[in-house]
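A.B. asks: Starting from these lines, generate the structure:
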Amino acid sequence: MDKRGDCVTLPTEPAVFDGHNDVLLKLFRAGGPVAADRFLTDHEGHLDLPKARAGGFAGGFFAIFVPSDDIDLDDKTGQMSQASYSLPLPSPIEWEDALPVALTQAATLFRLEELGALKVCRTAADIRACMAEGRLAAILHMEGAEAIDPEFHVLDVLYKAGLRSLGPVWSRPTIYGEGVPFRYPSDADIGGGLSEDGIDLVKRCNDLGILIDLSHLNMAGFWDVAKHSAAPLVATHSNAHAITPQARNLTDAQLDAIAASDGMVGLNFAVAFLRPDGRMVDTGLDDMLRHLDHLLHRLGETRVGLGSDFDGALIPFGIGTAAGLPALRQAMADHGYGAELIERLCHGNWLRVLEKTWGQ
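C.D. replies: Model prediction:
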């Protein structure tokens, strides 16, 4: 309703292709592949097939993520609701423990494909075809490379299966590099850079055409990827440190390096990375627009997209779920973004950088 009580239809176009979701983790916790059919119905969570259709969500990066047993989510939320916080890094996870979890989540995505819920896409042309057909398009992504052995046998197998995007770390160390803790106020200048194995991983991903995700790397690791990677620099779900000085967010120097590589950044919807005070409490869409304005200023109109973190974060109540994406489109239009820019933000820029990264 508008202020006069009249019904208002919010826009479900242009379609959104999104930089990050944690649906596979949610389904893993519900039982893995045997629970995949839950995605077909409207159930608790940010993203499922009915919500995707209602909100004009066309697909995105579906993350394999191995959870840490030593994280108390209620305690984490409570700490991050304070004026300042510094959560310790979770403990590393051994390869032997990570691999079964990663394979189960990959199997869950392929079960969703068998059920007709989506298609696992290996090329930008696949994504375009899905969008034309109205079929959900999924990129198999890995957030944290604990399940990848240093000989890269698992990487090669997963690539053959469909893996096309990988973040070397989450917010805990791996044999490849170091992540950043949930810390405010702070920047990501915490810890060392990539290991020799990490540099080799970057080069192997370049050879295969696997996108390297920078969203959780610390600053030294970011600059090591910038030095050793021949591909565009991409952060699938990150925001502007100049607006919210949280360790997860990117400084202007990092944004400038991404722009110079013709890469891109997907706006993270997590409230703690949006609010200027860094607190994990609800915020308005105006904070999202503030970050978008800054990202567009530093990166240009062809290098910014969306990276929601659906099912992995507390997002603004004004959006709520994937079904609420029309509210964001309307907010962008009301803010003065033109139709061409909104289309680029919703999906055009992701397709551009994927074509460039995957060599198509």
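
A.B. asks: switch to C-alpha atoms for all contacts and neighbour counts from now on
C.D. replies: Fine.

A.B. asks: Would you mind pulling the contact partners of the helix or strand hosting residue 28?
C.D. replies: Assessed by DSSP states H and E, residue 28 sits inside helix 23-30. Identification of contacts with helix 23-30 by CA atoms under 8 Å, 6 or more residues apart in numbering yields 32-33, 35-36, 38, 47, 62-67, 104-106, 108-109, 310-312.

A.B. asks: Pull the residues that contact stretch 347-357.
C.D. replies: Outside stretch 347-357, the residues within contact range by CA under 8 Å, 6+ apart are 14-19, 123-124, 209-211, 231-232, 262-264, 302-305, 344.

A.B. asks: Let's compare: structure for the following, please.
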Amino acid sequence: MRIPVIDFHCDVLSKMRENVGISFLDDPKLDVTYDRMRQGEVQLQCFAIYLSERWGIPRYEYILDQIDAFKSRVMTTAEGMRWLRWKEDAAELEQAIQGSVQALKSARQLPWGLLSVEGADGFEGSLFYVKMCYELGVRFLGITWNYANWAADGVLEKRNGGFTEKGRKLIQLSNEIGLLLDVSHLSQAGFWELTERTVRPFIASHSNAKSICPHPRNLTDEQIRAIIAMDGRIGMTFVPWFVREGGEGPVRPEELLPHIEHFCTLGGENNLMIGSDFDGIDSWIQGLEHPGRYPEFAELLCKHYSEELVRKWFSGNALSYLNSHLPEKGAC
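C.D. replies: Take a look at the predicted model:
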């Protein structure tokens, strides 16, 4: 079954920064490639800008390197891709999705890319750098990776602190300019502080349900309910150890079903989307190793849920969020 897909998280760009010889077209070193996006009907891929700990002290130039890789090596691939930044872009994408999945295969309808930053570390504490990245087309910001930075504590920071004073100014700036925030790596204390300070609903781009798999990066029921209450979004992720505790042995796509069912039981059928974390993992769900496997995953889900629901989770819920919260053109 071929259903259009929006994926809210992959780590292609950090791999491309580390290896300038990687081709986005079809390089086997990547999970997400242009060819596999086409194969899996991925109409929009969100590319995260991640600064690896291997690179030493985080620097702003590492963010700019990856924006450049996105513009010069991803957007120019094969027939090309389109850069989604505005409400009118999302509206055009929605028309293609609602029209026909075959539109993606047409030379007239190219897939789209979207930029996020995973962890504010590389902004070096500068709100000016944050604003500049927004003006360069970044639309989502994951405030932390797993540990503390200048803005807040990450989910693995033992002290479980919230936001710093400068981090609170980051929230205020993001609210003002329309930079959308992502809590997938944020501490519990930071999560709850953000619910009080944000004026825009946030997302958890790549997290599953902690009640099903008790990994620190997964969301508690209380967090899930809070995201649902604000009409935010949660990206179901394919990290094996976020699906089954330990993630040892072959993890299969069927093991995502309890997470989906749990989100729905809590009222989240209109809030669930996909955040694969492809290229950010070194082991994979058997049968979901890359975007080309989405049609098989859709067939599996349609054995348990209506096609209407599966379409929501694959693209509809993400689209409605983008249509509501992306800026109008020229708003930068």
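
A.B. asks: ok so, going back, so which of the contacts of helix 23-30 of the first structure sit within strands?
C.D. replies: 62-64 (DSSP state E).

A.B. asks: Of the residues you listed, which is the nearest to residue 277 of the first structure?
C.D. replies: residue 63 (27.8 Å; CA to CA).

A.B. asks: burial measure for that closest one, as a count.
C.D. replies: Residues within reach of residue 63 of the first structure, counting by other CA atoms under 10 Å, total 28.

A.B. asks: contacting residues for the counterpart of it in the second structure?
C.D. replies: Using TM-score structural alignment, the equivalent of residue 63 of the first structure in the second structure is residue 48. Listed by CA under 8 Å, 6+ apart, the contact partners of residue 48 of the second structure are 9-13, 115-118.

A.B. asks: between those residues, which is nearest residue 237 of the second structure?
C.D. replies: Looking across the contacts of residue 48 of the second structure and measuring by CA to CA, the closest to residue 237 of the second structure is residue 9, at 8.6 Å.

A.B. asks: So what does that closest one match up with in the first structure?
C.D. replies: Aligned against the first structure - with TM-score structural alignment as the criterion - residue 9 of the second structure pairs with residue 20.

A.B. asks: Need the contact partners of the strand or helix carrying its match.
C.D. replies: Taking DSSP H and E as the definition, residue 20 of the first structure sits inside strand 16-21. Contacts with strand 16-21 of the first structure, where a contact means CA under 8 Å, 6+ apart, come from 56-63, 236-237, 266, 305-312, 346-347, 350.

A.B. asks: ok, average deviation of it from the second structure?
C.D. replies: For strand 16-21 of the first structure, the mean deviation from the second structure after alignment is 0.5 Å (mean CA distance after the TM-score superposition for the first structure).

A.B. asks: quick one: secondary structure of residue 249 of the second structure?
C.D. replies: What DSSP: H, G, I helix; E, B strand; the rest coil gives for residue 249 of the second structure is coil.

A.B. asks: what about it, how many neighbours?
C.D. replies: If you count neighbours by other CA under 10 Å, residue 249 of the second structure ends up with 10.

A.B. asks: Off-centre distance for the strand holding residue 20 of the first structure?
C.D. replies: Chain-centre distance of strand 16-21 of the first structure: 7 Å, with CA atoms, centre = their mean, to the nearest Å.

A.B. asks: For residue 235 of the first structure, which residues are in contact?
C.D. replies: 213-215, 264-266.

A.B. asks: Helices of the stretch 1-150 of the first structure, start to end?
C.D. replies: Applying DSSP state H, counting those that start in this stretch to the stretch 1-150 of the first structure gives helices spanning 23-30, 49-55, 73-80, 95-114, 124-133.

A.B. asks: ok so, going back, how about the strand holding residue 20 of the first structure: buried residues?
C.D. replies: Neighbour counts over strand 16-21 of the first structure (16 or more other CA atoms under 10 Å) mark 16-21 as buried.

A.B. asks: Kindly indicate which of those lies nearest residue 226 of the first structure.
C.D. replies: residue 19 (19.8 Å).

A.B. asks: So the closest one versus residue 246 of the first structure, what's the distance?
C.D. replies: 20 Å (CA to CA, to the nearest Å).

A.B. asks: could you give the angle of the helix holding residue 28 of the first structure to helix 95-114?
C.D. replies: Between the axes of helix 23-30 of the first structure and helix 95-114, defined by axes from the mean of the first three to the mean of the last three CA atoms, to 10 degrees, the angle is 100 degrees.

A.B. asks: so how many other residues sit close to residue 189 of the first structure?
C.D. replies: Neighbour count for residue 189 of the first structure, taken as other CA under 10 Å: 15.

A.B. asks: Quickly find the element holding it.
C.D. replies: Secondary structure from DSSP H and E places residue 189 of the first structure outside every helix and strand.

A.B. asks: give the contact list for it.
C.D. replies: 218-220.

A.B. asks: What lines up with residue 255 of the first structure in the second structure?
C.D. replies: In the second structure, the residue paired with residue 255 of the first structure is residue 224, using TM-score structural alignment.

A.B. asks: List the contacts of that match.
C.D. replies: 263, 266, 268.

A.B. asks: Mind filtering the residues you listed down to those shared with the first structure?
C.D. replies: For the contacts of residue 224 of the second structure, the subset whose aligned partners also touch in the first structure (both residues aligned by TM-score structural alignment, their matches' CA atoms under 8 Å) is 263, 266.

A.B. asks: Would you mind finding the match for residue 148 of the first structure in the second structure?
C.D. replies: Under the alignment by TM-score structural alignment, residue 148 of the first structure pairs with residue 123 in the second structure.
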